[in-house]
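Engineer: How does the following fold in three dimensions:
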Amino acid sequence: MATNESPIPGDPPLRTGWGWIVAYGVLVILIGVLALTNPIATGLATGIILALVLIVYGVAAIASAISSLSRRGRWIELILGILALLAGASILFAPLLGALSLVWAIGFWLVVSGVMQLVTAARFPVDRWWRLFLGLLDLVLGAILLLSGPVPSLAFLAIIVGISFLFRGLFLVLLGLGLRKVSTSTAA
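Structural biologist: As a prediction, this is how the structure comes out:
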């Protein structure tokens, strides 16, 4: 069989694109390293992404409110769209504050989640130890985010993002190399 020829006669050639996947994985790993080594840049990027998401949501909500298909909740959509646009625009002017507000929202959510896990563990014996562990973990992580200063909380966010990107990039590199192995074995 020729290189990249399909093992099934009549099928199109097997093209895995493994090189692109490996390159993408390496790029994701580099972003993860950047996130771990420069928490301020990570916080800035997080703030900008949050601002862009709010702006896109705001435009979509306003368009929905103006459309003829929207009868119920028209004013609510319009108000929410305007608020999202204002919030997104203000975060664009101070992206680190936007990232901090996101960090604090996650911290608050973790504290509430931890309390709910602990209450559930106290009331029900099923999975009690796992719920206790998860509840305490959520409480500690939430407290770290809520009680630490701006720089440490952004650093914690950068560590989470960096680790996630490192493992995601490693997965992509291994996937690409696995696809390379598959494509070369079918070529033999």
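
Engineer: going forward, measure contacts between C-alpha atoms and count neighbours the same way
Structural biologist: OK.

Engineer: How about the secondary structure of residue 72?
Structural biologist: Following DSSP: H, G, I helix; E, B strand; the rest coil, we place residue 72 in the coil state.

Engineer: Distance-wise, check it relative to residue 59.
Structural biologist: Per CA to CA, to the nearest Å, residue 72 is found 18 Å from residue 59.

Engineer: ok, the two, which is more surrounded?
Structural biologist: When neighbours are counted by other CA atoms under 10 Å, residue 72 and residue 59 differ, and residue 59 comes out ahead with 16 against 9.

Engineer: my guess is that one contacts residue 85, does it?
Structural biologist: Yes - in this structure, residue 59 is within contact of residue 85 by CA atoms under 8 Å, at 7.2 Å.

Engineer: Now do the shared contacts for these two.
Structural biologist: Common neighbours of residue 59 and residue 85, counting by CA atoms under 8 Å, 6 or more residues apart in numbering, are absent.

Engineer: what helix or strand does the residue nearest to the spatial centre of the chain sit in?
Structural biologist: The chain has residue 161 as the residue nearest its centroid, 7.8 Å off, counting by CA atoms, centre = their mean. Element membership of residue 161 [criterion: DSSP states H and E] is helix 150-187.

Engineer: this one as well, want them side by side:
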Amino acid sequence: MNTMKKIRWIALIRGIVLIGLAFFVFRHPVNALIGVAIYIGISLLFIGITQTVLSILSKSTLENWGWVLAGGLIDILFGFMLLSNPALTAASLPFVVGFWIMVSGVMTFVNAFQNKKEGNANWWLGIIGGALSVVVGYLITNNILVGMFAITSWMGIGFAIAGILNIIIGFKLKSVIS
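Structural biologist: Below is the predicted model:
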């Protein structure tokens, strides 16, 4: 029972922090995007370092250890590049996200025809969803302000939803404990 009380408070605090983070993202979208850029840079550094160490330690057992080493060193290089100028990284993020959305949309569009061959009655939803994804990706990549707004808006909405859900969980746990 004591553990449930701790979990309840953690869920409530996490929910409040996430909602606060959502307000920050909506109030300071450029700073939020720079924060994401820094996070990506730190993540690439960490991944690159662990991959490099793994390749060196597994040299005798890993068949393609040189490729793993090269991938790790490239991740470290990109991590340093992203961290050296987070504002430039933040500015290029809409292009990367928009391109990813367009590629995903094309894949969804093509997959719809495979679904049609397999007899899926809702195959046409893939065509619509894929086409819309391509259009949204195009809009994001060709207007940096739209791209930044889209990315930060979805971040803020995601944080707000996660925060609300955590608060609801915290209150639901109170009724379970009582």
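
Engineer: Can you calculate the TM-score here?
Structural biologist: Comparison of the two superposed chains (TM-score structural alignment, normalised by the length of structure 2) gives a TM-score of 0.86, and 172 aligned residues with a CA RMSD of 2.0 Å.

Engineer: What's residue 148 of structure 1 aligned with over in structure 2?
Structural biologist: Under the alignment (TM-score structural alignment), residue 148 of structure 1 maps onto residue 143 of structure 2.

Engineer: Correction: the previous question concerned residue 111 of structure 1.
Structural biologist: Using TM-score structural alignment, residue 111 of structure 1 lines up with residue 102 in structure 2.

Engineer: Correct me if wrong: its match contacts residue 139.
Structural biologist: No - using CA under 8 Å as the test, residue 102 of structure 2 is too far from residue 139 to be in contact (9.9 Å).

Engineer: neighbour count winner among these two?
Structural biologist: residue 102 (24 against 19).

Engineer: and whatever residue of structure 1 lines up with residue 57 of structure 2, how many neighbours does it have?
Structural biologist: In structure 1, the residue equivalent to residue 57 of structure 2 is residue 67, according to TM-score structural alignment. Residues near residue 67 of structure 1, counting by other CA under 10 Å, number 11.

Engineer: Likewise for the one 10 residues further on?
Structural biologist: Neighbours of residue 77 of structure 1 under the rule other CA under 10 Å: 20.

Engineer: what sits against it?
Structural biologist: So residue 77 of structure 1 contacts 61, 62, 64, 65 (CA under 8 Å, 6+ apart).

Engineer: Output the residues you listed as a markdown table; include the columns neighbour count and secondary structure.
Structural biologist: Converted to a markdown table, these look like this (neighbours: other CA atoms under 10 Å; DSSP: H, G, I helix; E, B strand; the rest coil):
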| residue | neighbour count | secondary structure |
| --- | --- | --- |
| 61 | 22 | helix |
| 62 | 21 | helix |
| 64 | 18 | helix |
| 65 | 22 | helix |
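
Engineer: which of those residues lies closest to residue 171 of structure 1?
Structural biologist: Nearest to residue 171 of structure 1 among the contacts of residue 77 of structure 1, counting by CA to CA, is residue 61 at 36.6 Å.
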